[in-house]
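Peer 1: one predicted model, sequence on top.
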Amino acid sequence: MLAQGPVQTKAKLQYQVSNLPDFGGTSSGGNSINDQSWVAGYSRLPDRNRHATLWRSGLLSDLGTLGGPNSSVTWNVKNTQGVIVGISQTADPEPLGESWSSAAFYSTPNNVGYINLGFVWEQSLGQMRGLPNFPGGNNGFATGANNLGQVVGWAENGVHDGACVSPQVLQFRPAMWTLGPPDQIQDLPLIPGDTSGAATAINDNGQIVGIS
């Protein structure tokens, strides 16, 4: 005789899909969510430009720009200290004709032609600010932030690097910013022999991952 106990069945997971409000443009997207259910990403405006956007409890906030037409949160920032980071165009023209990282996700005609900076937005201040580049560099990009006031991404320096793929001219390096004031930038190492790279995420142990 075979005795068989009760069979335990796994509870079915229940999902609810919610539409997030937008700014009336053609598309929007959530690219980051933290443990407080804050969603960050972008929403297009009726003029086709996109702005970095934060959704809290289903309500959207326009994080603005650094003076240019576009901004966006494009990576999973994921901290619980009210810090959002991303990329924003400034009002300044790009002097070397570089398309930087914005050409792939901003709409024409404003996807190129402007200097881009990594930005940080802090809940306690309520306004985005640009993060510094390495000396001689024009463009930057912030991708991740931990709960210790550390932000990572990549930024240009003043080295004209022939290994860069056109229209990129300047070398760019993985960067970590320690939030201030003042915000301070630190160069991160690359794989030996490489000249450019990027940092994409940081945890609360100070461990950083990226690309070289």
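Peer 2: Arrived safely, thanks for sending.
Peer 1: contacts, neighbours, all on C-alpha from now
Peer 2: OK.
Peer 1: and P69, helix, strand or coil?
Peer 2: strand (DSSP: H, G, I helix; E, B strand; the rest coil).
Peer 1: contacts only, for it.
Peer 2: Contacts for P69 (CA atoms under 8 Å, 6 or more residues apart in numbering) come out as N49, R50, Q89, T90, A91, N110.
Peer 1: which of those fall in strands?
Peer 2: R50, Q89, T90, A91 (DSSP state E).
Peer 1: second one coming, line it up with the first:
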Amino acid sequence: MTTVGALTACLALAGPLAATAWSAPPPAGWTSVDLGTLGGPRTDATDVNDKGHVVGQSETAGGLRHAFLWRDGVMTDLTPGAWQSAATAINERGEIAGYVQLAEGQPTQAFRWYRGTTTLLPGTEYGSEINERGQVGGTAQPSEEDPWTTSPFVWTSGTLVEVGPVPYPSTWTSSGIVDLNRSGTVLGRTEDFDDREVSYVWRDGTMTRLGEADGRFFATDLSDRGHVVGRASEADRLLSAVLWRDGTAEDLGTLPGDVWASANSVNEHDVVVGWSQGADPTDSGRRAFVWADGYMDPIGVPDGAWSEASEVNDRGQVSGRIGFARPDGTPVQQAFAWVDGTLTPLGTTHRAVAVTDQSGAGHVLSIVYDDGARAILHVPPKRRS
């Protein structure tokens, strides 16, 4: 799952990448649906389940930003009487996690929404994740006297358990949640005093640091098996794509001719996707990769286009974005799906694109940026029985 906070970082990567003229063919069998808005000009979508139900945040006609559920073509405001809110995650049962600010000036609280009933979670700030057991993960502020200290939490059927503080030397005690898996394991992240990333896994009260104390490990995704992917760097500052499993970090390498890489997502079969890059990003750009069983392969794109893989589901279907130039030289981006070795460009081109989630059924969720932000759900062709 990808959170709203990751979108800014995703867009920031677009600047230095090279682009070459290319015209994308129309997608075969896919349907691209603009989810609309709650009356205002902007919609940000964060999560989609296998039924194609989408959650996120949309601007109202009055200029407020509210949590929404989009289902069967209808967008519903989940907090119509609130000041501000956002829905961040949805599971297969339709349970939703998010956060809400009930009135201007009040603090935010995490919430769980299910079948029209909203449950506020006392002692919390932001709800970020919800797993298939209905557990909500997010960020809490343990002490009102210290507003700068935050800690992940796991809420289970009315019981709140806080994760933290981080116990490692020369590391800030505050941290935030990255992911929550089916067993209630938390993937968290903070920084040390030298601004190096520190990632950890918390399970049943035990916290395990990922990577070495003299390096840094930026975790991006957690599988239900407890395996983690991300990127690591040492003194030379070059990035390595890493898979952490069974207490060991495995360097996944790079594509031939490249010098650094980052892993963005992992499925339950330890298939990993991300990007690999050459020494000069303005010349070589990025190339999406798929790693499995010790081998890293590129996702083929037209000559001159760059690519990044963001998501992979348990069927091995991959989604991400490609960048290229229109015939007039204008740089554009487009979402893609990679299924059974074939890359399919999705929808139309835009100034910038962020792929935020992919369902187990293959739906690809994206936000497109032109004059504003709009949410697009790319629905795959129906599978033949």
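Peer 2: Cool, the structure landed. Keep in mind the model is a prediction, meaning the values are calculated, not measured.
Peer 1: picking up where we left off before, need the max-distance pair from the contacts of P69 of the first structure.
Peer 2: Greatest spatial distance among the contacts of P69 of the first structure (CA to CA): R50 and A91, at 15.0 Å.
Peer 1: neighbour-wise, which of the two wins?
Peer 2: For R50 of the first structure versus A91, neighbours defined as other CA atoms under 10 Å are more numerous around R50 (28 against 15).
Peer 1: measure the more buried one to T65 of the first structure for me?
Peer 2: Separation of R50 of the first structure from T65 of the first structure (CA to CA, to the nearest Å): 9 Å.
Peer 1: overlap of the contact sets of those two?
Peer 2: Counting by CA under 8 Å, 6+ apart, the shared contacts of R50 of the first structure and T65 are S71.
Peer 1: hmm, back to that, nearest to V209 of the first structure among the contacts of P69 of the first structure?
Peer 2: For the contacts of P69 of the first structure, the nearest to V209 of the first structure is Q89 (25.0 Å; CA to CA).
Peer 1: from G52 of the second structure, how far off is the equivalent of G82 of the first structure over in the second structure?
Peer 2: Aligning on TM-score structural alignment places G82 of the first structure opposite G94 in the second structure. For G94 of the second structure, the distance to G52 of the second structure (CA to CA) stands at 11 Å.
Peer 1: sec struct for the residue most central in space within the first structure, please.
Peer 2: The centre of the first structure sits closest to G86, judged by CA atoms, centre = their mean, with a distance of 3.0 Å. Secondary structure, three-state DSSP: G86 of the first structure is strand.
Peer 1: residue contacts, the residue lying closest to the match of G82 of the first structure once chain neighbours are set aside?
Peer 2: Once flanking residues are discounted, G94 of the second structure sits nearest to Y114: 6.6 Å by CA to CA, 6 or more residues apart in numbering. By CA under 8 Å, 6+ apart, the residues touching Y114 of the second structure are G94, E95, I96.
Peer 1: again with D251 of the second structure
Peer 2: By CA under 8 Å, 6+ apart, D251 of the second structure lies in contact with S240, A241, V242, L243.
Peer 1: can you tell me what it aligns to in the first structure?
Peer 2: Using TM-score structural alignment, D251 of the second structure pairs with nothing in the first structure.
Peer 1: and if you look at S183 of the second structure?
Peer 2: Aligned counterpart of S183 of the second structure in the first structure: N205 (TM-score structural alignment).
Peer 1: so what's the residue count around its match?
Peer 2: N205 of the first structure: 9 surrounding residues under other CA under 10 Å.
Peer 1: mind listing the strands in the stretch 101-250 of the second structure by residue range?
Peer 2: For the stretch 101-250 of the second structure, the strands defined by DSSP state E, counting those that start in this stretch occupy 109-114, 117-121, 126-130, 136-140, 151-156, 159-162, 176-180, 186-191, 197-203, 206-210, 216-222, 228-233, 239-245, 248-251.
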